[in-house]
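Peer 1: Quick one: sequence and predicted model below, then my questions.
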Amino acid sequence: RAEAGLLLPERRIGLAAHDFQQAIAAPEAVLSRARRDGEAETVPSRWLNRLVNLMAGLPDQGGETALAGMRQRGAHWTGIAAALDRP
């Protein structure tokens, strides 16, 4: 890999994780995923499932409320996207 000038997979993953950490630390960030790919439904990433499960499992810390707020704000943006597709 080195002779071909290719990064090691671990290095590439580490750089992607660093990029994500930098982006998600912004005052506002949008996390999204496609629900469909052509005619088939997609499966959320394991990371996204873990995040949702973590937040849903923290009622005393406001996790459920935060998750509901995130979903509500997301519905606003998906509504705008759906309106763009209407004739």
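Peer 2: Noted; the coordinates are in hand.
Peer 1: can we go C-alpha only for contacts and neighbour counts from here?
Peer 2: Will do.
Peer 1: which residues of this protein fall in helices?
Peer 2: Along the chain, counting by DSSP state H, helices occupy 9-24, 46-56, 63-85.
Peer 1: R36: which of those is closest?
Peer 2: For R36, the closest of those is helix 63-85, at 13.2 Å, according to Cα to Cα.
Peer 1: and W77, how many neighbours does it have?
Peer 2: For W77, the count of nearby residues is 13 (other Cα atoms under 10 Å).
Peer 1: next, the one to line up against it:
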Amino acid sequence: MKNIVVFVLLSIAFFSCRENQVASEQMDRAETLLPVHPDSAYAILEGIALPDKLNERQFARWCMLYSRAADKLFKDMLYTEQLNRALD
């Protein structure tokens, strides 16, 4: 029984880390595209599923990149709650 519980917890940790890694790779790609192709960077950042579920550091980075891309493309900015969370 103990082994099953440990296995389940390790599986949850592995898959949650994997999701954060995928989001981090997408943000890396968006950051390199941002100066030249802000529309592509914006599309990549829009494609990140559930950014509110990212850890605090990645969420702050996502907000910064998203805001920079939105500003260059004259798109709507993020909600105040999201920006305050990123600032914290």
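Peer 2: Thanks, I have it. Keep in mind the model is a prediction, meaning the values are calculated, not measured.
Peer 1: quick one: TM-score?
Peer 2: A TM-score of 0.34 describes the superposed chains when it is computed by TM-score structural alignment, normalised by the length of the first structure; 55 aligned residues with a Cα RMSD of 4.8 Å.
Peer 1: hang on, the earlier thing: will you turn the helices of the first structure into CSV that also has distance to R36 of the first structure?
Peer 2: Shown next, in CSV, are the helices of the first structure (distance: least, Cα to Cα, whole Å):
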stretch, distance to R36 of the first structure
helix 9-24, 23
helix 46-56, 16
helix 63-85, 13
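Peer 1: D37 of the first structure: which of those is closest?
Peer 2: Closest approach to D37 of the first structure among the helices of the first structure is made by helix 63-85 (15.8 Å; Cα to Cα).
Peer 1: how near is N49 of the first structure to M55 of the first structure?
Peer 2: Counting by Cα to Cα, to the nearest Å, the gap between N49 of the first structure and M55 of the first structure amounts to 10 Å.
Peer 1: Those two: which has the busier surroundings?
Peer 2: A count of neighbours by other Cα under 10 Å puts M55 above the other of N49 of the first structure and M55, at 17 against 11.
Peer 1: What are the boundaries of the helices in the second structure?
Peer 2: When secondary structure is read from DSSP H, the second structure shows helices at 2-33, 38-46, 56-73, 80-87.
Peer 1: Adding mean neighbour count, write those out as TSV.
Peer 2: Formatted as TSV, the helices of the second structure follow (neighbours: other Cα atoms under 10 Å):
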stretch	mean neighbour count
helix 2-33	14
helix 38-46	19
helix 56-73	18
helix 80-87	13
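Peer 1: Would you confirm that K72 of the second structure contacts A41?
Peer 2: No - checked against Cα atoms under 8 Å, the pair K72 of the second structure and A41 is beyond contact range at 10.7 Å.
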